[in-house]
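1. coords please:
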Amino acid sequence: MFTGIITHIGTVDRIEKAGDTRMTVSAGFDMEDVAIGASIACSGCCLTVVEKGRDWFAADVSAETLSKTNLSSWKDGTRINLERALKVGDELGGHIVSGHVDGLAEIVSITPEGDSHRLTLRPAPELAAFVAQKGSVALDGISLTVNEVSAEFFGVNIIEHTWKETTLGDRRPGDQLNMEVDMLARYVARLIDVREIRNDRNG
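-> All right, here's what the predicted structure looks like:
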């Protein structure tokens, strides 16, 4: 589990394609106390450390993950948001994030507002119903509050600190961000589906 509070920006050093895709990442932090098999959120996608060095790690990425995330667009030199998994007693500064990306959201526009930036995004159609005003969403692993919602779009406000300390400052309109909907919204939707199925059966 994660919080959506980005602690470091890593850089993709090497991508090897043989069976699963192996990505080697310069982490920007000491990997000594990170165990093989540990989880690290890489721009919102939970990946397992399969190899490591002093300040780098490697992770294998399946075809399924590549098909549902923006990892397929990564290349040598791509900067990515990193967050280590929560430990018992850690501060929960964002919201509960699983690292299981639901799909993609396209940046439609980026508008400066004082020291902040307003992003308008178009989520994949199947994810739109999970986005609520003042609710939470994780974009490229960053915990954000939804400011406004319409039928096809939603908006978030990015403060200067987040803009500078994550990869959002690298992004442009047309870019696709990894999107994870709020866990509570996912379970509420599932509960509604189950009730509707039962009502139909009891007809």
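2. going forward, measure contacts between C-alpha atoms and count neighbours the same way
-> Fine.
3. Tell me which residues are up against the helix or strand containing L119.
-> Assessed by DSSP states H and E, L119 sits inside strand 116-123. Residues outside strand 116-123 that contact it (C-alpha atoms under 8 Å, 6 or more residues apart in numbering) are 104-112, 152-160, 163, 179.
4. need the strands for the protein, in chain order.
-> Secondary structure of the chain, counting by DSSP state E: strands at 8-18, 20-26, 39-42, 45-52, 56-61, 79-84, 103-113, 116-123, 136-139, 142-149, 154-158, 176-181.
5. So for the last one, what gets flagged as buried?
-> Across strand 176-181, burial judged by 16 or more other C-alpha atoms under 10 Å covers Q176, L177, N178, M179, E180, V181.
6. got a markdown table for these, with distance to C45 too?
-> Shown next, in a markdown table, are these (distance: C-alpha to C-alpha, whole Å):
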| residue | distance to C45 |
| --- | --- |
| Q176 | 14 |
| L177 | 11 |
| N178 | 8 |
| M179 | 9 |
| E180 | 9 |
| V181 | 13 |
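7. Now the second one, please; I'll put the structures next to each other:
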Amino acid sequence: MFTGIIESFGTIQKITQDGSNFHFDLESNLASELKIDQSLAHDGVCLTVVETKPDSYRVTAIDETIQKTNLSGWQVGKKVNLERCMAANGRFDGHIVQGHVDQVGKVSAIKDQDGSWVFDLEYDPAIGNVTVEKGSITINGTSLTCFNSRAGAFSVAIIPYTYEHTNFHQLKVGDQVNLEFDIVGKYIQRITKGYTP
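-> A predicted model of the protein is given here:
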């Protein structure tokens, strides 16, 4: 389990395809602290560490992950938001994040607010995910608060610290992002609507 509070960046050094799987080698200042079989969120996608070196490590994404996230668009040199799983004795600073991306969204607008930024995002509402005004959302692994919440769209405000210390400073209009909707909202949605055929 994660909280959506980004710890560091990883920079993609190498991408290797092996059948339908993709291996990603990343350089990070967290590498020396990682262990094989450890869960690590990459732009909100929970991936397992399969190899470690002093300054880098490797994770593997299966086809299911590639199809349901923005990992298919990752390229060498890209900066990725990283968060290790929450320690049992840690503070819960964000919200409950599983590292299981629900769907990909798209940045539809970026507005400079003279010291902060407002990002407007769109997603396909036909999948059944919803946001709640002032509710939680995870974008590329970052825990944020929604506003202007409506079917298939919402906005988030980004303060300078978050802008600089996550990969929001790299995002452009039209970019795809990983979305994980609030777990409580997902359970309520399932209870009230059940399973659709």
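8. quick one: buried residues of the strand holding L119 of the first structure?
-> H117, R118, L119, T120, L121, R122, P123.
9. Please report how far S32 of the second structure lies from G128 of the second structure.
-> S32 of the second structure is 40 Å from G128 of the second structure, where distance means C-alpha to C-alpha, to the nearest Å.
10. Residues in contact with stretch 9-17 of the first structure: which ones?
-> 21-28, 74-82, 165-167.
11. Same question for stretch 150-164 of the second structure.
-> By C-alpha under 8 Å, 6+ apart, stretch 150-164 of the second structure touches 115-125, 130-131, 144-149, 168-169.
12. before we move on, back to that, of the strands of the first structure, give the one that comes closest to Y187 of the first structure.
-> strand 176-181 (10.5 Å; C-alpha to C-alpha).
13. Now the lengthiest helix in the second structure on the first structure. Mean distance?
-> Longest helix in the second structure by number of residues (criterion: DSSP state H): helix 183-193. Compared with the first structure after the fit, helix 183-193 of the second structure shows a mean deviation of 0.7 Å (mean C-alpha distance after the TM-score superposition for the first structure).
14. Just the buried residues of that helix, please?
-> G185, K186.
15. Compute the inter-axis angle for that helix and strand 176-181.
-> Angle between the axes of helix 183-193 of the second structure and strand 176-181 is 70 degrees (criterion: axes from the mean of the first three to the mean of the last three C-alpha atoms, to 10 degrees).
16. Outside of helix 183-193 of the second structure itself, list whatever touches it.
-> I96, V97, N129, V130, T131.
17. Mind putting those into TSV with distance to A88 of the second structure and neighbour count?
-> Shown next, in TSV, are these (distance: C-alpha to C-alpha, whole Å; neighbours: other C-alpha atoms under 10 Å):
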residue	distance to A88 of the second structure	neighbour count
I96	13	19
V97	14	27
N129	29	19
V130	29	21
T131	28	22
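18. What is the nearest of those residues to G4 of the second structure?
-> V97 (6.2 Å).
19. Just give the nearest non-adjacent residue to that closest one, would you?
-> F2 (4.8 Å; C-alpha to C-alpha, 6 or more residues apart in numbering).
20. just checking, the one you found touches L82?
-> No: the criterion here is C-alpha atoms under 8 Å, and F2 of the second structure misses it with L82 at 10.5 Å.
21. Which neighbours do the two have in common?
-> With C-alpha under 8 Å, 6+ apart, F2 of the second structure and L82 have common neighbours A41.
22. Compare those two (neighbour count), which wins?
-> Neighbour count, other C-alpha atoms under 10 Å: between F2 of the second structure and L82, L82 has more, with 28 against 24.
23. Identify the residue of the first structure aligned to the more buried one.
-> In the first structure, the residue equivalent to L82 of the second structure is L82, according to TM-score structural alignment.
24. Pull out the buried residues from stretch 53-68 of the second structure.
-> Buried residues in stretch 53-68 of the second structure (16+ other C-alpha under 10 Å): S56, Y57, R58, V59, T60, A61, T65.
25. Switch the residues you listed over to JSON lines; also include distance to L40 of the second structure.
-> Below are those laid out as JSON lines (distance: C-alpha to C-alpha, whole Å):
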{"residue": "S56", "distance to L40 of the second structure": "13"}
{"residue": "Y57", "distance to L40 of the second structure": "11"}
{"residue": "R58", "distance to L40 of the second structure": "11"}
{"residue": "V59", "distance to L40 of the second structure": "9"}
{"residue": "T60", "distance to L40 of the second structure": "11"}
{"residue": "A61", "distance to L40 of the second structure": "12"}
{"residue": "T65", "distance to L40 of the second structure": "14"}
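26. quick check, nearest of those to T48 of the second structure?
-> Taking the buried residues of stretch 53-68 of the second structure together and measuring to T48 of the second structure by C-alpha to C-alpha, the closest member is V59, at 5.6 Å.
27. That closest one touches T48, doesn't it?
-> Yes: counting by C-alpha under 8 Å, V59 of the second structure touches T48, with 5.6 Å between them.
28. Contacts only, for E180 of the first structure.
-> E180 of the first structure touches G44, V97, G99, H100, V101, D102, G103, V137, A138, L139, G141, counting by C-alpha under 8 Å, 6+ apart.
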